[in-house]
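A predicted structure for the sequence below; I have some questions about it.
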Amino acid sequence: MTVIAVVVFVIAYVLIATEWTHKLLAALGGAAVLLALGVTDSEHAFYSHETGVDWDVIFLLLGMMVIVGILRRTGVFEYVAIWAAKRAKGSPLRVMLLLTLITAVASAFLDNVTTVLLIAPVTLLVCERLGINPVPFLIAEVMASNIGGAATLIGDPPNIIIASRSGLTFNDFLVHMAPLVVIVLVVFCLVVPWLFRGSFEVDPAKVENVMRLNEREAIEDKRLLVKSGIVLTAVLIGFVGHSVFHVEPSVVALLGAGLLVLISGVATRDYMSAVEWQTLLFFAGLFVMVGALVKTGVIGTLAGKVQDFTEGRALFAVMLILVVSAVLSGIIDNIPYVATMSPVVLELTKGIPDPTQADALWWALAIGADFGGNATAVGASANVVVIGLALRAGYPISFWEFTRKGVVMMAITIVVAAPYLWLRYFVLA
């Protein structure tokens, strides 16, 4: 059974990484084969916290997708983008910096995939008005979304998986990840003019067109905006107050979604169309496959080998996880990577007596996976989404065009992250 679990998982992983077939088909197909062959069963796949589908992750994403689907109908995201372009006075460099910062902040409190889905179409509109190539702007925004999404539990799907496996809370992510994200964003803003040099020339006449846009016209439903703002604020308070309320983030998100559905009056088809069912089913299939590896003892064996290799040296283990996670998350999607590595890291933490240093392993995994997702076009789901949107708009982004800039940004962020981990958890702890 162990061999079958490994073979099926590797084949599915290759299919996901190479995109020879749709990643949903690969994940659900792999899960189906494992269930059909008896490697795992319904009890382990659907009811076990250790070896089954992590329903907290699924329902947290579902709830946030519904909330954002309703919020999208207010036009607030278009308002913010037009406002940013006008405040930048049409300067392409300032427009890029403002939009990337807005994207980074929004990604921390929504999620990076949802944020780029909302910001990218508006970026295309603004760039069209300015008469400039939107490709550098879209690449910069998706990089900012992956960086900003690292700041919170809900900002990036890998963080949700890590939180579920480790027991770390929304506040833990804010305290430990947000300071690093702020530092990295400052570095990112300093690097942007160099990384995208040659992309900021604009016709002055085009600038006038942008300055004529009225951002207030973008708001389509003010009453719905107020209702959505109140509910979203309450949801964020629920996330932050987890230790006080003792309500899981998934429950908070579902309660918020249910309340907003109730008071918004938005038709079911309108907000349900915002739910990315393929993403949710992809997660489910992935959890079943990883659970089969746990059930058959593969993960335990792998964790033991890594533990032997690091010889209990916590700092070495942290740096190893950081670098390996960054590299592998760039080669393959960071979601399946984290789903696979989380049980390994969980086992490794049990061999480190200092709880602060043990938690540092989780932060190294989160940082490596989130920032490493910037390395290539397939490193993170947000990358794939933006490339698809650009292609449909007539601005294809090649794998290597993205990767040339992505690898540089990934390397810079990991170089910044390494001393942060060392200082915070081993020197100043």
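Perfect, I can see it now.

Only C-alpha atoms from now on, for both contacts and neighbour counts.
OK.

neighbours around Ala106, how many?
22 (other CA atoms under 10 Å).

for Val244, that is, sorry about that
As a burial measure, Val244 scores 8 neighbours (other CA under 10 Å).

Now the helix or strand containing it: buried residues?
Assigning secondary structure by DSSP states H and E places Val244 in helix 242-245. By neighbour count on 16 or more other CA atoms under 10 Å, the buried set for helix 242-245 is His242.

Which secondary structure elements does the helix or strand following that helix sit against?
Going down the chain from helix 242-245, the next helix or strand is helix 249-264, by DSSP H and E. Applying 3 or more CA pairs under 8 Å, 6 or more residues apart in numbering; DSSP states H and E, one finds that helix 249-264 contacts helix 55-72, helix 222-240.

one more structure, for comparison:
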Amino acid sequence: MNDWHSWAAIVVFVGAYALIISEKIHRVAVALGGAGLMLAIGATDDVSAFYSEDSGIDWNVIFLLMGMMMIVGVLKKTGMFEYLAIWAVKRARAKPFRVMAMLVVITALASALLDNVTTVLLVAPVTLLVCERLALPAAPFLIAEVMASNIGGTATLVGDPPNIIIASRAGLTFNDFIVHLAPLAMFLVVVLLVLCRVMFRKSFVYDEDRAAEIMALEEREAIKDPRLMVQGLVVLTLVVAGFVLHPVLHYEPSIVALLGAGLLVAATAVETHEVLAEVEWPTLAFFAGLFIMIGGLIDTGVVGEISHWLADLIGGNELGGSLTLLGGSAVLSGIVDNIPYVATMAPITSDLVRDMGGSSDHVMWWALALGADLGGNATAIGASANVVVLGIAERNRQPISFWQFTKYGLVVTAVTVALSLAYVWLRYFAFS
């Protein structure tokens, strides 16, 4: 890190991060401006920014989001989300906390089968309608769901993109994740519900008149276009099957999402411009800028230097190393998107595992996965799902500020990471 490019890249990233936190300038403008500065100072270049798998824009993430946004946009026109909103409220007897608990559990379960970004894209529109019907603030519900998606995504190989990277590098299977991480994830969802009951207690205001109105509604009347809804659900089912069958089909999730979106637009009477209007273009632009800024830190060796420092700190102590890796990953994943972080740490973790004799229970890999996945809850830009939901909230005039999200995210992350540290110690060392 003696090269001035490294220090310049740090200044640009820290400055951009400070502006995002301050919210004095829109986060999309900051991300794109920071990306431009990274290119201008030579921290990265056009080849790295647009074509590099290690330090460039992750086009798989961008096109996955775009494809799923288009599919959700078509389903939104059918009235399906209104149907689900009324159904959910009626099943919860219009009690605000019961509604939140139902949405949190559904989100966590869905995130274990889908990736967490796809899940929040599907659940967020329902949540906004539920809150509108009950005259409740949407922010607490959306924040709780994002955190549930990141926790639920920890449980399986396909639930969170970092898990896919880890599985590929470590040779882990879908069943390995189920056995080692799913039990903890289920417990942490229950812990999240308890925390939500405390953190958002002032938001659970029960309105008897509103509740009576919703209980009297017939949810089937909300469906505006049954044929289009059936077509959309068939395509969505095929897309979900494509995600789950990735190990067999070898199609990237982005390809599956784009194929689904293209099929839906081609096979239905929906106008193309109407579907494209539903895409959260500012969110995609923010991701692109953020990827380029992080790529500048990777190309100049800043992320690698931090990772190697962590590796030196761990040394040959497997217990201390596992706990340090988990905690350190949680901190760094709250600042830097967890996808490039895990991509950088994976080869270093592989070396650590080899140096320690290749532990059969893969504890170092589980520590990395837990830290990266759960650490994403810490800040508003710690995970892809967080950024997507903030974009949806802003578009629907229910903005969630950086600090509004982060003040709750830090609490949830601190508690879940502490419990994960205890889990790793108890399962792999105390009773092994």
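That came through fine. Since the model is a prediction, treat every value here as computed from it, not as a measurement.

where does the TM-score land?
Overlay of the two chains. TM-score (TM-score structural alignment, normalised by the length of the first structure): 0.80; 423 aligned residues with a CA RMSD of 3.8 Å.

what sits against the aligned residue in the first structure for Leu249 of the second structure?
Matched by TM-score structural alignment, Leu249 of the second structure corresponds to Phe245 in the first structure. Going by CA atoms under 8 Å, 6 or more residues apart in numbering, Phe245 of the first structure touches Gly238.

Buried deepest among the helices and strands packed on helix 249-264 of the first structure, which one?
Highest mean neighbour count among those (mean count of other CA atoms under 10 Å): helix 55-72, with a mean of 22.

and the helices and strands packed on helix 249-264 of the first structure as a markdown table, adding distance to Gly155 of the first structure?
As requested, those are exported to a markdown table (distance: least, CA to CA, whole Å):
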| stretch | distance to Gly155 of the first structure |
| --- | --- |
| helix 55-72 | 10 |
| helix 222-240 | 12 |
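
How about Thr413 of the first structure, nearest residue that isn't a chain neighbour?
Val184 (6.3 Å; CA to CA, 6 or more residues apart in numbering).

and the one you found, what pairs with it in the second structure?
Match for Val184 of the first structure (TM-score structural alignment): Leu188.

helix or strand for its match, which one?
Leu188 of the second structure belongs to helix 182-199 when assigned by DSSP H and E.

after superposition, how close is that helix to the first structure?
Compared with the first structure after the fit, helix 182-199 of the second structure shows a mean deviation of 3.2 Å (mean CA distance after the TM-score superposition for the first structure).

got a list of contacts for that helix?
Outside helix 182-199 of the second structure, the residues touching it (CA under 8 Å, 6+ apart) are 97, 101, 104-105, 108, 144, 148, 151-152, 154-156, 408, 412, 416, 420, 423.

Could you say which helix or strand holds Val416 of the first structure?
Using DSSP H and E, Val416 of the first structure sits in helix 399-422.

thinking again about what came up before, only the buried residues of the helix holding Leu188 of the second structure, if you could.
Result for helix 182-199 of the second structure [16+ other CA under 10 Å]: buried residues 182, 184-186, 188-189, 191-193, 195-197.

do the same with stretch 415-427 of the second structure
Quick answer for stretch 415-427 of the second structure (16+ other CA under 10 Å): 416-417, 419-421, 424-425.

Where does the aligned partner of Pro282 of the second structure in the first structure sit, in terms of helix or strand?
Mapped onto the first structure by TM-score structural alignment, Pro282 of the second structure lines up with Gln278. Per DSSP H and E, Gln278 of the first structure falls inside helix 277-295.

what does Pro125 of the second structure give?
helix 116-134.

re the thing from before, distance check, the residue nearest to Thr413 of the first structure against Trp400 of the first structure.
Separation of Val184 of the first structure from Trp400 of the first structure (CA to CA, to the nearest Å) stands at 24 Å.

Equivalent analysis for Ile412 of the first structure, please.
18 Å.

Run through the residues that contact Arg98 of the second structure.
Ala92.

mind checking what it lines up with in the first structure?
Matched across to the first structure, Arg98 of the second structure falls on Arg94, judged by TM-score structural alignment.

Next one: that match from Ala17 of the first structure, what distance?
From Arg94 of the first structure across to Ala17 of the first structure, the span is 35 Å (CA to CA).

Just give me the neighbour total for Arg197 of the first structure.
12.

Does it fall in a helix, a strand, or a coil region?
Three-state assignment for Arg197 of the first structure (DSSP: H, G, I helix; E, B strand; the rest coil): coil.

Apart from its chain neighbours, what residue comes closest to the residue most central in space within the first structure?
Centroid check for the first structure by CA atoms, centre = their mean gives Asp156 as the closest residue, at 2.4 Å. Of all residues not flanking Asp156 of the first structure in the chain, Gly149 sits nearest, at 4.9 Å (CA to CA, 6+ apart).
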